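*Asks:* Everything below, folded, please.
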Amino acid sequence: MPDPARPLPDDFLSVPVAHRGLHDAEAGRIENSCAAVAAAVAEGFGIEIDLQPSADGAAMVFHDYTLDRLTDRTGPIRTRTAAELGGIGLTGNTDPEGAGIPTLAQVLDLVAGRVPLLIEVKDQSGDLGPQGIGPLEDATAEALRDYRGPLAVMSFNPDSVAALAQALPDVPRGLTCDAFDEDDWAAVPAARRRRLAGIGDFDRTGACFVSCGWQALDRAPVRALKARGVPVLCWTIRDSGQEQTARRIADNITFEGYTPAH
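*Replies:* Just a heads-up that it's a prediction; the model follows:
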């Protein structure tokens, strides 16, 4: 069992976190783009980003497993090199600089420690199990090795969080969680869904926070961790009414589509 993670910096509890950056398709800022990251920095919001691997082992800032939704290309992101991905424009992105899919290193240079950065390492097993875990976590660790600024890493996959504990022992880490209903998580075996919903791997992974789907906040496992003093973040808040409800339990929010107070 890894040692407990370093505590989550206070900034993560006081500064709302922009989901995939401060993106706005109408303004030409696409999710997880350099433009969305820069906009969040300019407004003083924290930033949440997602990581997927390239074919040559780089940590790329991109949410989906395939290119289809956000680009004019198709197929898995992991079959293309970082250089190829950097040359693929994000559909609707009007920022002339950094228009392609960025690497984690590019985003780190852009943020430069000025706002909190919350990094979700996407599951590579397909069913939130142990298969395929390690390479993306190691690539993430390599990029983050010399970064200075408020930082935390997380994943839905506890085995990924455990790998991050080995690769980045001094970086705060957390479990991304949900109710794990079958309709939303059909690829995950029932027994694993039950364990994940109960946040049963929190202590095993040495996590220091959770980030929970806001509609699943009012559950016994989340309340039990909060009673222990564990920071509770949540996702994804899309209006002030949802924010008001979530903050009854959550210490901070991840948001998109509106501007919360901060």
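*Asks:* Every contact and neighbour count from this point should use C-alpha atoms.
*Replies:* OK.
*Asks:* Now the residue nearest to E137 when sequence neighbours are not counted: which helix or strand?
*Replies:* Nearest non-adjacent residue to E137, counting by Cα to Cα, 6 or more residues apart in numbering: L164, 5.8 Å away. Here L164, judged by DSSP states H and E, is contained in helix 158-167.
*Asks:* gap between that helix and the chain center?
*Replies:* The chain centre lies 14 Å from the centre of helix 158-167; the measure is Cα atoms, centre = their mean, to the nearest Å.
*Asks:* Could you pull out the helices in the stretch 151-262 of the chain for me?
*Replies:* Per DSSP state H, counting those that start in this stretch, the stretch 151-262 of the chain carries helices over the ranges 158-167, 190-197, 220-227, 240-246.
*Asks:* another one to check against the first:
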Amino acid sequence: MLFGLLDRLLVPAPDAARVGWLKGRTFAHRGLHGPGVPENSPTAFALAIERGMGIECDVQRTADGQAVVFHDWELDRLTGEAGAVIDRRIAELAGIQLSGGTDCIPTLRQFLDQVAGRAPVLIELKSKRSLRAAPLCLAVRRALEGYRGQIAVMSFDPRVSRWFARHSPHIVHGLVVTEEGKRTLSATLKLHASFWQGRPQFLAWDVRDLPSRFVAAQRRRGFPVLTWTVRSAELAARAADCADGPIAEGAGVGA
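*Replies:* Here you go, the predicted structure:
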């Protein structure tokens, strides 16, 4: 009861008119990728748009303070290059081809120009405690200037959601959560502390941790809850029961 009271006091429910578009749709996890179509690639994004899906993508900061669409901290798994993304400048990264296809790493601005409002977008900002969050947030906000489509930002790092709540409250901001199956008192304290710090307007929850009493309580308060990563018909059914929309890939798309 105390946690619930503090949740209501410290994290006001979002304006339903601003966040309602997040509900009732499927987001393609890193675009509609598969064999011959790399994740987070322009081809994967084009296929998601053609399918009428929303798009979820990952964004990192470059050495010169720009934003590129790429998931891993290192280039090794997804390209023929090696080393950390953050050590490369944007011009260099934009010329690196993604393995398994012909596309190169897109900048966030290139991605937004491609989508051009034709699909709702979720941008996950890749952040970690050893890095300052503000430079990445600033890079993303600069890229979003003038964009008119439906868009939301989110991160595992509550500092990101908090930054947008303070400095760009007009941009819908959310918190990505995995409990990793932990339901101990210490895990519950950590969960609520992240929620209070982040002050999100929506949640993106690990589907493996559903159902969740916390999720159910926040949904009742009006917080949209998306869930990731839905990869099967079984997980799609769980998402339909416990959340407002799946972030899906593979067999979870259209299941």
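*Asks:* what TM-score do we get after superposing?
*Replies:* Scored by TM-score structural alignment, normalised by the length of structure 2, the superposition of the two chains gives a TM-score of 0.87; 243 aligned residues with a Cα RMSD of 2.3 Å.
*Asks:* just to revisit the earlier point, what about the residue nearest to E137 of structure 1, neighbour count?
*Replies:* Using other Cα atoms under 10 Å, L164 of structure 1 has 29 other residues around it.
*Asks:* Which parts of the stretch 101-250 of structure 2 are strands?
*Replies:* Taking DSSP state E, counting those that start in this stretch as the test, the strands found in the stretch 101-250 of structure 2 are 121-125, 151-155, 172-177, 202-206, 225-230, 245-248.
*Asks:* can you put the ones you listed in a markdown table and add mean neighbour count and distance to G80 of structure 2?
*Replies:* Below are the strands of the stretch 101-250 of structure 2 laid out as a markdown table (neighbours: other Cα atoms under 10 Å; distance: least, Cα to Cα, whole Å):
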| stretch | mean neighbour count | distance to G80 of structure 2 |
| --- | --- | --- |
| strand 121-125 | 24 | 23 |
| strand 151-155 | 24 | 27 |
| strand 172-177 | 26 | 30 |
| strand 202-206 | 24 | 30 |
| strand 225-230 | 26 | 26 |
| strand 245-248 | 28 | 27 |
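*Asks:* To H71 of structure 2, which of the ones you listed lies closest?
*Replies:* For H71 of structure 2, the closest of these is strand 121-125, at 9.0 Å, according to Cα to Cα.
*Asks:* okay, the angle between that closest one and strand 151-155?
*Replies:* For strand 121-125 of structure 2 against strand 151-155, the angle by axes from the mean of the first three to the mean of the last three Cα atoms, to 10 degrees is 30 degrees.
*Asks:* Structure 1: matching residues for strand 121-125 of structure 2?
*Replies:* Counting by TM-score structural alignment, strand 121-125 of structure 2 pairs with residues 117-121 of structure 1.
*Asks:* got a list of contacts for the matching stretch?
*Replies:* 46-52, 136-137, 150-155, 160 (Cα atoms under 8 Å, 6 or more residues apart in numbering).
*Asks:* Not including adjacent chain positions, what is the nearest residue to the counterpart of Q60 of structure 2 in structure 1?
*Replies:* Matched by TM-score structural alignment, Q60 of structure 2 corresponds to Q52 in structure 1. Excluding its sequence neighbours, the residue lying closest to Q52 of structure 1 (Cα to Cα, 6+ apart) is M60, at 5.2 Å.
*Asks:* mind checking how far the strand or helix carrying the one you found is from the chain centre?
*Replies:* Following DSSP H and E, the helix or strand that holds M60 of structure 1 is strand 59-61. Relative to its parent chain, strand 59-61 of structure 1 has a centroid offset of 11 Å by Cα atoms, centre = their mean.
*Asks:* repeat for stretch 237-254 of structure 2
*Replies:* Relative to its parent chain, stretch 237-254 of structure 2 has a centroid offset of 15 Å by Cα atoms, centre = their mean.
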